[in-house]
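Asks: Sequence and predicted model, in that order:
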Amino acid sequence: MLSHADAFSDWLLEDLELHSTQFHVGQYCGAWQASTSGHRRASFHVVLHGSCWRHLPAGTTRRAHRVALAAGDAVFLLNHQPHCPSPDPQPPAPGRESARDGQMTPPDAPGQEAPGGLGLACGFFEFKSGLEDLVLGLLPDHVIARHDQPTQHGARQIFELIRAEAQLDPHAPSPLIARLTSHLFVYTLRALDSNDELAPCFWALLRRPAFVQLIAAIVATPGERWTTASMAYLVHMSRARFCK
């Protein structure tokens, strides 16, 4: 039986008509900084091997922060924003968050990766539905899928397929990488189901049995005039308890 998050993920992906396209696959060594900023599109980074830091500058509703990434981790940036992965734990100078430094080279064969190097698969998301702005408003501006999360067991198998495809022909990147990354995004949404830090308010409601019926009704009949009173009545609560 699907979890509430899985069912909602299916609804999201069906209505968004998600399509991903590959940007580049390769590896960095030494001093470098990568970014998919500047293209005005949602994007992703999948760490194929090695480790790095992902930097996100302060925004209108968030503080600047960094996060360590290891092989098998994936970052999905669901809207355009300055950001960069780099080997340096210190953030770049203000205004350089979208800069790209260093040279990306073709990925090495498995087991022959350069010490200290980083393998990276990057690309973009396109949402072909008119619901894009509305639905993406229900999600965080970025989501991280960790390779060691219990909910990511299936994602690890997809990651291994991505890594295998990335190493086939450095001069002709596999189109399957983009398709596999779309599937990886499903597991990323699933990760929201168990992460209080990442889960936005609406998503967190999916873990509250009392509200599941309400969310299902809103999704089924979005044209209804959903007032506090009608929502409270549907879940058999007083207005005061519902608001609390």
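Replies: Cool, the structure landed.

Asks: contacts and neighbour counts: CA atoms only from here.
Replies: Noted.

Asks: Measure how far stretch 207-218 is from the centre of its chain, please.
Replies: Averaging C-alpha positions (C-alpha atoms, centre = their mean, to the nearest Å) puts stretch 207-218 24 Å from its chain's average.

Asks: Next, the buried residues of it.
Replies: For stretch 207-218, the neighbour count (16 or more other C-alpha atoms under 10 Å) marks 211, 214-215 as buried.

Asks: again with stretch 15-26
Replies: The neighbour-count check on stretch 15-26 (16+ other C-alpha under 10 Å) flags 15-16, 18, 20-22, 24-26 as buried.

Asks: Quick check, central residue of this structure?
Replies: Computing the C-alpha centroid of the chain and ranking residues by C-alpha atoms, centre = their mean puts residue 76 first, at 2.6 Å.

Asks: coming back round to it: next, format the buried residues of stretch 15-26 as CSV and append distance to residue 65.
Replies: Formatted as CSV, those follow (distance: C-alpha to C-alpha, whole Å):
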residue, distance to residue 65
15, 32
16, 29
18, 28
20, 26
21, 27
22, 26
24, 25
25, 25
26, 26
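
Asks: Second structure for comparison follows:
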Amino acid sequence: MDILTEALASMRTGSPASVRTDGRAPWGLRLPPVAGAGFHVVLHGGCWVLPLEDAVSHREPIRLEEGDVIFVRDGRGHILADHPSTPAQPEDTAEFCPGTPIGTVSVGGDGARTSLLCGNYHLDQGRPHPLVGRLPALIHLSTRDGRHPELSAAVRLLGAEVENPRPGSAGIVPSLIDSLLLYILRAWLAERPAGDGAGWAAALADPVVAPALAAIHEEPSAQWTVESLAGRSGLSRAAFARRFTALVGEPPVAYLTRWRMTTAARLLRESDAPLATVAARAGYGSEFAFAKAFKREYGQAPGGYRRTARMDRAAA
């Protein structure tokens, strides 16, 4: 079970989009918060990222050079500019190529040029998967000097499609943006310090916790207990529970419940499966027990959640 892919898919609420941003000094863009996550890739030139005061406290401006990638975990507002002192203007609506998720923005004067590839992912930040929720607010990666070649290749492919949309781009671009997100997170996981024994980077590689996570993701409907999950690792119940909680951030049963509800919410959003089927897939023997548990987690009944999700999709 690819837990990283599953965790991201469980949060997705819409299709991603990408914008080619061209700035000529002096230029500055104030980007408002978005419901999801975002990224910027410097294709040419360089710029600065300035977290807004009400978004990331006490965070210094970050210099981006050609080939750099920055990932904004929760879509918080920030500023892109040629220099930290340049006044920023609100971003105008991007001009999108008809029928595609590809847009363009031009800003600034007549000085040095910077070209960026910017994008966003519509993710449910109300109930983020802990793998995503515990990421740094900003992830800064470099693809210079041959670092992260797969990420660099994905950037080049996406940049080519955005620069020159052709037949098929409407289907290619969302897939490339999804792939880019996975490459960003894979690169970040690879850059974790050797011996870092905490967090999801360690959990996904841990010989005890990783198999338990995979079992929960593969069969959320199974009647897992702490004992049965611990039995897969060869540890005692107490030792397994301590190790799981330390790395994942919550106890095994709490994570199992979270993933069951996440699985159910995804089925309600993306399928027409009857509630009895959704309940069974989430490990509940009756619709009543499932509905009660779901309302406790999401604040509304399963049917209401499904209707709201459909209206949100229609309005998007």
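Replies: Received the coordinates, thanks. None of the values given here were measured: they were computed from a predicted structure.

Asks: out of the buried residues of stretch 207-218 of structure 1, who's nearest residue 165 of structure 1?
Replies: residue 215 (39.0 Å; C-alpha to C-alpha).

Asks: In which helix or strand does the closest one reside?
Replies: Assigned by DSSP states H and E, residue 215 of structure 1 belongs to helix 209-220.

Asks: ok, now residue 63 of structure 2?
Replies: Element membership for residue 63 of structure 2, per DSSP H and E: strand 62-65.

Asks: name the helices or strands packed onto the helix or strand following that strand?
Replies: Per DSSP H and E, the first helix or strand lying C-terminal to strand 62-65 of structure 2 is strand 68-72. Applying 3 or more C-alpha pairs under 8 Å, 6 or more residues apart in numbering; DSSP states H and E, one finds that strand 68-72 of structure 2 contacts strand 36-44, strand 138-142.

Asks: Point out the most buried one among those.
Replies: Stretch with highest mean neighbour count among those: strand 36-44 (a mean of 23; mean count of other C-alpha atoms under 10 Å).

Asks: Do a quick rundown of the helices in structure 1.
Replies: With DSSP state H, the ranges of helices along structure 1 come out as 4-16, 132-136, 153-166, 176-191, 201-205, 209-220, 228-234, 239-243.

Asks: Show me the one of those helices that comes nearest residue 32 of structure 1.
Replies: Shortest distance between residue 32 of structure 1 and the helices of structure 1, using C-alpha to C-alpha, is found for helix 153-166: 20.2 Å.

Asks: Just give the nearest non-adjacent residue to residue 42 of structure 2, would you?
Replies: Nearest residue to residue 42 of structure 2 in three dimensions, chain neighbours excluded: residue 116, at 4.6 Å (C-alpha to C-alpha, 6 or more residues apart in numbering).

Asks: quick one: the one you found from residue 263 of structure 2, how far?
Replies: Separation of residue 116 of structure 2 from residue 263 of structure 2 (C-alpha to C-alpha, to the nearest Å): 35 Å.

Asks: what about those two, which has more around it?
Replies: Neighbours were counted for residue 116 of structure 2 and for residue 263 using other C-alpha atoms under 10 Å; residue 116 has more, 25 against 20.

Asks: List the contacts of the equivalent of that one over in structure 1.
Replies: Under the alignment (TM-score structural alignment), residue 116 of structure 2 pairs with residue 120 in structure 1. Each residue near residue 120 of structure 1 by C-alpha atoms under 8 Å, 6 or more residues apart in numbering is listed here: 25-28, 45-49.

Asks: Export those residues to a markdown table and append columns for distance to residue 220 of structure 1.
Replies: As requested, those are arranged in a markdown table below (distance: C-alpha to C-alpha, whole Å):
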| residue | distance to residue 220 of structure 1 |
| --- | --- |
| 25 | 40 |
| 26 | 43 |
| 27 | 45 |
| 28 | 47 |
| 45 | 34 |
| 46 | 34 |
| 47 | 38 |
| 48 | 40 |
| 49 | 43 |
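
Asks: list the ones among those residues that structure 2 also has?
Replies: Using both residues aligned by TM-score structural alignment, their matches' C-alpha atoms under 8 Å, structure 2 keeps these contacts from those: 25-27, 45-49.

Asks: so what's residue 202 of structure 1 closest to, chain neighbours aside?
Replies: Computed as C-alpha to C-alpha, 6+ apart, the closest residue to residue 202 of structure 1 that is not its neighbour in sequence is residue 138, at 6.3 Å.

Asks: Just confirm that neighbour contacts residue 205, I think it does.
Replies: No: with contact defined as C-alpha atoms under 8 Å, residue 138 of structure 1 does not count as touching residue 205 (11.3 Å).

Asks: Looking at the two, which is more packed in?
Replies: Between residue 138 of structure 1 and residue 205, counted using other C-alpha under 10 Å, residue 205 has the larger neighbour count: 18 against 14.

Asks: Could you pull up the residues touching the corresponding residue of structure 2 for that one?
Replies: Matched to structure 2 by TM-score structural alignment, residue 205 of structure 1 sits across from residue 203. By C-alpha under 8 Å, 6+ apart, the contact list for residue 203 of structure 2 reads 209-210, 244, 247-248.
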